[in-house]
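One predicted model, sequence on top.
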Amino acid sequence: MLAVLAFIVIFHITSIALLFIATIDNAWWVGTDFSLDIWRTCVNTTTTSVCTDIGSKTNYFQAIQTIQATMILSTILCCFGLVCFAFQLFRLKQGERFVLSGIIQMLSCLCVLIAAAIYSSMHESFHNDLKLPGGSFGYSFILAWIAFAFTFLNSIMYLILRKRK
């Protein structure tokens, strides 16, 4: 049982790391001379890189704010889920453990799903509005989807683990 708990903690910490990287790093949409995330656009020239915040001037600012908010909320919920897991591990009796942690992880999973789904459905409009040529999804966007899978699996593991000795 100790090995299972250690695996779950490592899996949870990995989920938190993936969420932090996906939320902070500037690689949701990348091209040969630019990169775009949910916070700013960076255009690379031969000598410098010019980064500008995605402001309220864009037509899709509310959608971008929704993506920002749900990614931040997901990261906060995932961190809180780990603290809740540690608390429940030592304070609650068997059968009551990990239900709250599982629910918190499921909410975190839902927030990542909302953010990544909104971005994937509206990315064409974002890039046309910002007048960016071509490009493809970057590793931060892929990490967001991987974090979705990890948080979902983690919530399922918590709900299964709640009755184990």
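Cool, the structure landed.

rest of the way, CA atoms for contacts and neighbours
Fine.

I'd assumed T32 was in contact with G138.
No. Using CA atoms under 8 Å as the test, G138 is too far from T32 to be in contact (11.6 Å).

helix or strand for the most centrally placed residue in the chain, which one?
With distances taken as CA atoms, centre = their mean, the chain has L19 as the residue nearest its mean C-alpha position (3.8 Å). With elements taken from DSSP states H and E, the one containing L19 is helix 2-24.

Report the buried residues of that helix.
For helix 2-24, a neighbour-count test (16 or more other CA atoms under 10 Å) marks 8-9, 11-12, 15-23 as buried.

helices and strands around that helix, which ones?
Using 3 or more CA pairs under 8 Å, 6 or more residues apart in numbering; DSSP states H and E as the contact definition, the elements that helix 2-24 packs against are helix 61-91, helix 139-161.

contact partners of whichever helix or strand comes after that helix?
Toward the C-terminal end, the helix or strand that comes next after helix 2-24 (DSSP H and E) is strand 29-30. Contacts of strand 29-30 from elsewhere in the structure, counted by CA atoms under 8 Å, 6 or more residues apart in numbering, are S35, L36, D37, G135, S136, F137, G138, F141.

Generate a PyMOL selection restricted to the buried entries among these.
Remark: buried members of these, expressed as a PyMOL selection using 16+ other CA under 10 Å:
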select buried, resi 35+36+37+137+138+141
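
another structure for you, compare them:
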Amino acid sequence: MLLILLGVLIMHLIILILLIVSTAASTWSVGGDTSTDLWYSCMTSNGGYHCKPASSEDWIQAVQALMILSLLFCFFSLIAFVFQLFKLVKGGRFFFTAIFQILASVFVMCAAIIYTVMSPNDGATQFGYAYVLAWVAFPLTLISGLIYIVLRKKE
């Protein structure tokens, strides 16, 4: 049982790190001399690296908000798991933790879908590694949430 709990905890920490990197990293889309993330659009020109704030369009603000919410819910889920680990009655399930984790999964999925549909695609840009990490974090977060539903505290 201890190995299962340790495995779930390590998986949760990996998911949290993936969400942090995908939210903060500067490569949601890459093309030529330009890299764009959720916060800045950076360009390399004349040997310099120049950044300007991301557009103030509604869709990018929605993606920013959803990624931050997914991060917060994943973090709250980790705190809830540790709290329930010590306070939950024997035989109880980690429903509270599971709900937070599944909500984090839904938020990161919605953010990635909005970015996929709304990001300008001029043929020269490609999706970067932060975008891919967001999509990798989605199924891992969902699986983690489902594991928390099944997991129960042993006697």
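Perfect, thanks for sending it. Here the structure is a predicted model, which is why all the values come from computation and not from measurement.

still on that earlier bit, closest to M1 of structure 1 out of the buried residues of helix 2-24 of structure 1?
Compare each of those with M1 of structure 1 using CA to CA and the shortest gap goes to I8, at 10.7 Å.

For the closest one, give me its contacts.
I8 of structure 1 makes contacts with N154, M157, as judged by CA under 8 Å, 6+ apart.

and what of C79 of structure 1?
Taking CA under 8 Å, 6+ apart as the definition of contact, the neighbours of C79 of structure 1 are I16.

What does it correspond to in structure 2?
Per TM-score structural alignment, the equivalent position to C79 of structure 1 in structure 2 is F75.

mind checking which of the helices and strands packed on helix 2-24 of structure 1 is nearest N44 of structure 1?
Among the helices and strands packed on helix 2-24 of structure 1, helix 139-161 comes nearest to N44 of structure 1, with 17.9 Å by CA to CA.

Provide the aligned range in structure 2 for the closest one.
Taking TM-score structural alignment, helix 139-161 of structure 1 hits residues 129-151 over in structure 2.

So what touches that stretch?
Contacts with stretch 129-151 of structure 2, where a contact means CA under 8 Å, 6+ apart, come from 8, 11-12, 15, 18-19, 21-23, 25-29, 93-95, 97-102, 104-106, 108-109, 112.

Quick check: buried residues in it?
Buried residues in stretch 129-151 of structure 2, defined by neighbour count with 16+ other CA under 10 Å: 129-131, 133-146, 148-149, 151.

So what does T116 of structure 2 match up with in structure 1?
With TM-score structural alignment as the criterion, T116 of structure 2 pairs with S120.

cool, R93 of structure 2 as well?
Residue correspondence to structure 1 (TM-score structural alignment): R93 of structure 2 is matched to R97.

Just give me the neighbour total for that match.
Each residue near R97 of structure 1 was counted by other CA atoms under 10 Å, and the total is 23.

was I right about it contacting F87?
No. Using CA under 8 Å, R97 of structure 1 makes no contact with F87, being 9.4 Å away.

re earlier: so which of the helices and strands packed on helix 2-24 of structure 1 gets nearest I54 of structure 1?
Each of the helices and strands packed on helix 2-24 of structure 1 has some distance to I54 of structure 1 by CA to CA; the shortest is helix 61-91, at 7.7 Å.

relative orientation of the following helix or strand past the closest one and helix 61-91 in degrees?
Using DSSP H and E, the helix or strand that follows helix 61-91 of structure 1 in sequence is helix 99-129. When axes from the mean of the first three to the mean of the last three CA atoms, to 10 degrees is applied, the directions of helix 99-129 of structure 1 and helix 61-91 differ by 160 degrees.
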